[in-house]
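Participant: no sequence on this one, just coordinates:
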């Protein structure tokens, strides 16, 4: 199924996240091309804003988010880069289909995404807590 058929809400990404995610996508193009292809599409359609202009309810790298879907109860995760991913600690990699679907969404938005086995799922963002800034 083409990703164009999915429900695609407006998304917003910080300039720093956009730059870092583009580099991450370029590094991983040959190993996980299907996820990277979707990440490129999300980066292309995102509204990129200065880091300080992002709303606190938008999921960005390091954000803590709670969302529900049609595949079970609400989940709570922190969206992280692959090296920090640990599903046992609810740290979800951006280089997963659901991680790519979450980036740039804000509280109340929903998004269709495709699982690795081709099923279409919908998620709804219930809450977002911005990342803790490091001093």
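Facilitator: Happy to help now that I have it. Quantities reported herein were computed from a predicted structural model and do not represent experimental measurements.

Participant: C-alpha from now on. contacts and neighbour counts both.
Facilitator: Noted.

Participant: ranges for the helices of this protein?
Facilitator: 15-28, 33-45, 97-102 (DSSP state H).

Participant: of those, flag the one that's most buried.
Facilitator: helix 97-102 (a mean of 22; mean count of other CA atoms under 10 Å).

Participant: mind listing residues that contact that one?
Facilitator: The contact list for helix 97-102 (CA atoms under 8 Å, 6 or more residues apart in numbering) reads 35, 38-39, 42, 59, 79, 92-94, 111-116.

Participant: use this one as the comparison:
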């Protein structure tokens, strides 16, 4: 089994994600996958989250390595996806893979199309 990259999540994002997961109607395997990511995260105070780390509300540019396609999306909670034209839910497969990663990191993540590799190219400041 490959080692996943280190991730960092703010206390505020962790609390919001846990709150949302408790109330979500996501399939159990999806919830477990997200919880496993949260369990391995380094949790820091909001003020200590580095600017180059993807957080809820961050605009992130990433590349799907298998296809070499690049996207720029704003990572949102499901209810906030209507606020941004370029939104992606943190509970979407790629969205949950992005949170906590920093510029230059990559991760392999299971999607409906099979396992994909995603690399973080750039993170813009938190819009929250």
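Facilitator: That came through fine. Predicted, not measured: the structure shown is a model, and the values here were computed from it.

Participant: right, and the helices of the first structure - which one's nearest residue 53 of the first structure?
Facilitator: Smallest distance to residue 53 of the first structure across the helices of the first structure (CA to CA): 9.8 Å, for helix 15-28.

Participant: show me what that closest one is packed against.
Facilitator: helix 33-45, strand 47-49 (3 or more CA pairs under 8 Å, 6 or more residues apart in numbering; DSSP states H and E).

Participant: format these as TSV; extra columns: distance to residue 104 of the first structure.
Facilitator: What follows is these, written out as TSV (distance: least, CA to CA, whole Å):
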stretch	distance to residue 104 of the first structure
helix 33-45	9
strand 47-49	9
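
Participant: of all those, which lies closest to residue 120 of the first structure?
Facilitator: Comparing those by CA to CA, helix 33-45 comes nearest, at 13.8 Å.

Participant: and the angle from the closest one to helix 15-28?
Facilitator: 150 degrees (axes from the mean of the first three to the mean of the last three CA atoms, to 10 degrees).

Participant: which residue numbers in the second structure go with helix 33-45 of the first structure?
Facilitator: Aligned using TM-score structural alignment, helix 33-45 of the first structure spans residues 28-40 in the second structure.

Participant: once aligned to the first structure, how far is that stretch on average?
Facilitator: On superposition with the first structure, the mean distance recorded for stretch 28-40 of the second structure (mean CA distance after the TM-score superposition for the first structure) is 1.1 Å.

Participant: pull the residues that contact that stretch.
Facilitator: 6-7, 9, 14, 21, 91, 96.

Participant: report the central residue of the second structure.
Facilitator: residue 99 (2.3 Å; CA atoms, centre = their mean).

Participant: residue in the first structure matching it?
Facilitator: Using TM-score structural alignment, residue 99 of the second structure pairs with residue 103 in the first structure.
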